[in-house]
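K.L.:
no sequence on this one, just coordinates:
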């Protein structure tokens, strides 16, 4: 029994992969025309389809929307009962129908023509009413569905999804849509946290900043270390320019060497050291700390003035792992 189940599953996958492997060779002038139509669209891409085509259409619309092309899905039945009013001449409709002869098209196609809405078709029938009415036709035909009865849409839904992804990704790249653009569409996700947060969003500010002046004693710097618990103190001149850092390690080395607590911290500090730009991306700043194998750093503005401090835990708490 288990072997027959595995064989049936394997046969399904092999059939779908075989059909999908034919898609790349179909991309030609019609695909370019479809992509250019979407790129030139001044409104939104409205995706529509019924049955399994509709389910796949919802995903394609979501993919467009998250990759820089405003898009939404409209069910054909809802379109015929008022939602056609949402579609304007500056929009593009992408209609998915394997047969290309869904009965709803009899009423939808004339309305689209009246409004001069550009029509793109995904269909398996190049001579269907949908294909003949479309400005560009994307061929999603299959020789065989993976369903053993050749009834349930299986291979054809895979080719539809893949063709939609191919169109969306081509348009995305043509727009120059990048990681930060994607993150702006997903601000609550891990990618948004990684790409949208800047150091100044996460850093410790004002009284939370561990800082002393060059003339401060080692004792006072040690107390500042204890007060903030960040593992370092920024040592600044009178203009708040960071001249070095005083860390737990510096304190230990100073005491082991017999240094006095009354000595100026400038004698015991690590000169220079790493500072982070307040306007840099948090993910880049975190990687810099990791590469240098340090846990915390002062944060400075464009003029080199101390404005904050941050450690690795601050990044982790923000979801930047």
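P.N.:
Yes, it's here. Note that the structure is predicted; figures quoted are calculated from it, not measured.
K.L.:
rest of the way, CA atoms for contacts and neighbours
P.N.:
Noted.
K.L.:
name the element the residue lying closest to residue 161 once chain neighbours are set aside belongs to?
P.N.:
Excluding its sequence neighbours, the residue lying closest to residue 161 (C-alpha to C-alpha, 6 or more residues apart in numbering) is residue 56, at 6.1 Å. Here residue 56 sits within helix 52-66, counting by DSSP states H and E.
K.L.:
helices or strands up against that helix?
P.N.:
If you count contacts as 3 or more C-alpha pairs under 8 Å, 6 or more residues apart in numbering; DSSP states H and E, helix 52-66 packs onto strand 45-49, strand 71-73, strand 92-96, helix 155-175.
K.L.:
at 10 Å what do you get?
P.N.:
With contacts taken as 3 or more C-alpha pairs under 10 Å, 6 or more residues apart in numbering; DSSP states H and E, helix 52-66 sits against strand 45-49, strand 71-73, strand 92-96, helix 155-175, helix 179-185.
K.L.:
and the angle from the helix or strand containing residue 37 to helix 155-175?
P.N.:
Using DSSP H and E, the element containing residue 37 is helix 29-40. Angle of helix 29-40 versus helix 155-175, following axes from the mean of the first three to the mean of the last three C-alpha atoms, to 10 degrees, is 50 degrees.
K.L.:
in helix 29-40, which residues are buried?
P.N.:
30, 31, 33, 34, 35, 37, 38 (16 or more other C-alpha atoms under 10 Å).
K.L.:
angle of that helix against strand 92-96?
P.N.:
Using the same axes, to 10 degrees, helix 29-40 lies at 140 degrees relative to strand 92-96.
K.L.:
the inter-axis angle of helix 29-40 versus helix 52-66?
P.N.:
Using the same axes, to 10 degrees: helix 29-40 against helix 52-66 is 50 degrees.
K.L.:
so which elements touch helix 29-40?
P.N.:
By 3+ C-alpha pairs under 10 Å, 6+ apart, helix 29-40 packs against strand 92-96, strand 118-123, strand 136-139, helix 155-175.
K.L.:
save these as JSON lines, and put in distance to residue 245 and mean neighbour count too.
P.N.:
Shown next, in JSON lines, are the helices and strands packed on helix 29-40 (distance: least, C-alpha to C-alpha, whole Å; neighbours: other C-alpha atoms under 10 Å):
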{"stretch": "strand 92-96", "distance to residue 245": "59", "mean neighbour count": "26"}
{"stretch": "strand 118-123", "distance to residue 245": "62", "mean neighbour count": "26"}
{"stretch": "strand 136-139", "distance to residue 245": "62", "mean neighbour count": "24"}
{"stretch": "helix 155-175", "distance to residue 245": "45", "mean neighbour count": "20"}
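K.L.:
also this one, for the comparison:
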């Protein structure tokens, strides 16, 4: 037994510890390679250990930065997996396929585009300050409904415009407001509101509701044969729309300029829970580019949606 053991030991250049010396580098290299695979070393970082989107070479940094920002944007929301319907909807609409298929696919495509539009608007408004950011949120907050309504008006689809407006009003007044009441009532027995802001919002809602009800009531009460009455109602409807647009601009001035401290205090009270702010992903230029691209895609999908 001892003689056989002594004959088997001198196999390496060294005696005794030759087996350990031979195996140790292999184990170390395997562990280091596994660690590098776990950190994706060599795929996302350069030789200096910096990410490729921070590389000193412009021809490497720009495309990798584009890919990095694109991935960060697409992974910001789970609903973005539905973006596969965007090219499918455009292709089906361009090829004049079955109207039902075109409608369903483009409807599914608008859902993630609306989420991306909201994401890009929030990223851009966070970089541009409170006034311009609030104006961006007010402008692009209902961009999808606005684009669909404009396309439908161009096609003469008045019922689609009316249904879109009615659905947006009911969802914001009933669904969104009711969900806010339920969410606030789960943790608090009593909710507090800013009286000035609440009364201002209530007054604006009353004016908007009255402006929509009066032309519709007059049109329903008059006979269809009176052409002069129809012209007068059309004039009243257009005048009401102009007045509502002026009131909306005045409300934006009230919220963002003259009485901004009321809304700032309300926002600060809402953030007293100590929740950390989410880090910003996109800068002003990438967010603006994303906003333009998504708006164009929404317009194209809305065009095929209304045509179907």
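P.N.:
Right, received. Where do you want to start? Just so we're clear, the structure is a prediction, and the values are computed from it rather than from any experiment.
K.L.:
now the TM-score, please.
P.N.:
After superposition, the two chains reach a TM-score of 0.22 (TM-score structural alignment, normalised by the length of structure 2), with 113 aligned residues with a C-alpha RMSD of 6.3 Å.
K.L.:
before we move on, the earlier item: for the residue nearest to residue 161 of structure 1, give me its contacts.
P.N.:
Residue 56 of structure 1 makes contacts with 47, 48, 49, 50, 62, 96, 157, 158, 160, 161, 162, 164, as judged by C-alpha atoms under 10 Å, 6 or more residues apart in numbering.
K.L.:
mind checking how far residue 248 of structure 1 is from residue 309 of structure 1?
P.N.:
Going from residue 248 of structure 1 to residue 309 of structure 1 by C-alpha to C-alpha, to the nearest Å gives 16 Å.
K.L.:
residue boundaries of the helices in the stretch 1-150 of structure 2?
P.N.:
For the stretch 1-150 of structure 2, the helices defined by DSSP state H, counting those that start in this stretch occupy 2-8, 18-38, 58-74, 85-94, 99-127, 130-140, 143-155.
K.L.:
pick the most buried one from these.
P.N.:
Most buried of the helices of the stretch 1-150 of structure 2, by mean neighbour count (mean count of other C-alpha atoms under 10 Å): helix 99-127, with a mean of 21.
K.L.:
in the contacts of residue 56 of structure 1, find the pair that's most separated.
P.N.:
Farthest pair in these (C-alpha to C-alpha) is 50 and 162. Separation: 17.8 Å.
K.L.:
quick one, what contacts residue 165 of structure 1?
P.N.:
Residue 165 of structure 1 makes contacts with 59, 60, 61, 63, 64, 159, 171, as judged by C-alpha under 10 Å, 6+ apart.
K.L.:
for residue 36 of structure 2, see how far away residue 85 of structure 2 is.
P.N.:
For residue 85 of structure 2, the distance to residue 36 of structure 2 - C-alpha to C-alpha - is 37 Å.
K.L.:
swap that for residue 106 of structure 2, sorry
P.N.:
For residue 106 of structure 2 relative to residue 36 of structure 2 (C-alpha to C-alpha), the value is 43 Å.
K.L.:
one more: residue 218 of structure 2?
P.N.:
Taking C-alpha to C-alpha, one finds residue 218 of structure 2 at 74 Å from residue 36 of structure 2.
K.L.:
swap in residue 260 of structure 2?
P.N.:
According to C-alpha to C-alpha, residue 260 of structure 2 stands 52 Å off from residue 36 of structure 2.
K.L.:
same check on residue 298 of structure 2?
P.N.:
Applying C-alpha to C-alpha, the value for residue 298 of structure 2 to residue 36 of structure 2 is 42 Å.
K.L.:
same question for residue 178 of structure 2.
P.N.:
51 Å.
K.L.:
check which helix or strand covers residue 308 of structure 1.
P.N.:
Counting by DSSP H and E, residue 308 of structure 1 is part of strand 306-311.
K.L.:
actually residue 243 of structure 2, not the one I typed
P.N.:
helix 227-253.
K.L.:
now do the buried residues in that helix.
P.N.:
230, 233, 236, 237, 240, 244, 251, 252.
K.L.:
let me have the helices of the stretch 1-150 of structure 2 in JSON lines, extended by distance to residue 305 of structure 2.
P.N.:
Shown next, in JSON lines, are the helices of the stretch 1-150 of structure 2 (distance: least, C-alpha to C-alpha, whole Å):
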{"stretch": "helix 2-8", "distance to residue 305 of structure 2": "81"}
{"stretch": "helix 18-38", "distance to residue 305 of structure 2": "45"}
{"stretch": "helix 58-74", "distance to residue 305 of structure 2": "24"}
{"stretch": "helix 85-94", "distance to residue 305 of structure 2": "8"}
{"stretch": "helix 99-127", "distance to residue 305 of structure 2": "5"}
{"stretch": "helix 130-140", "distance to residue 305 of structure 2": "20"}
{"stretch": "helix 143-155", "distance to residue 305 of structure 2": "9"}
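K.L.:
so which of the ones you listed gets nearest residue 294 of structure 2?
P.N.:
The nearest among the helices of the stretch 1-150 of structure 2, by C-alpha to C-alpha, is helix 99-127 at 6.2 Å.
K.L.:
report the contact partners of residue 296 of structure 2.
P.N.:
Going by C-alpha under 10 Å, 6+ apart, residue 296 of structure 2 touches 147, 290, 302.
K.L.:
8 Å instead, please
P.N.:
The contact partners of residue 296 of structure 2, taken as C-alpha atoms under 8 Å, 6 or more residues apart in numbering, number zero.
K.L.:
assign a three-state SS to it, would you?
P.N.:
Classification of residue 296 of structure 2 using DSSP: H, G, I helix; E, B strand; the rest coil returns helix.
K.L.:
what about it, distance to residue 18 of structure 2?
P.N.:
Residue 296 of structure 2 is 69 Å from residue 18 of structure 2, by C-alpha to C-alpha.
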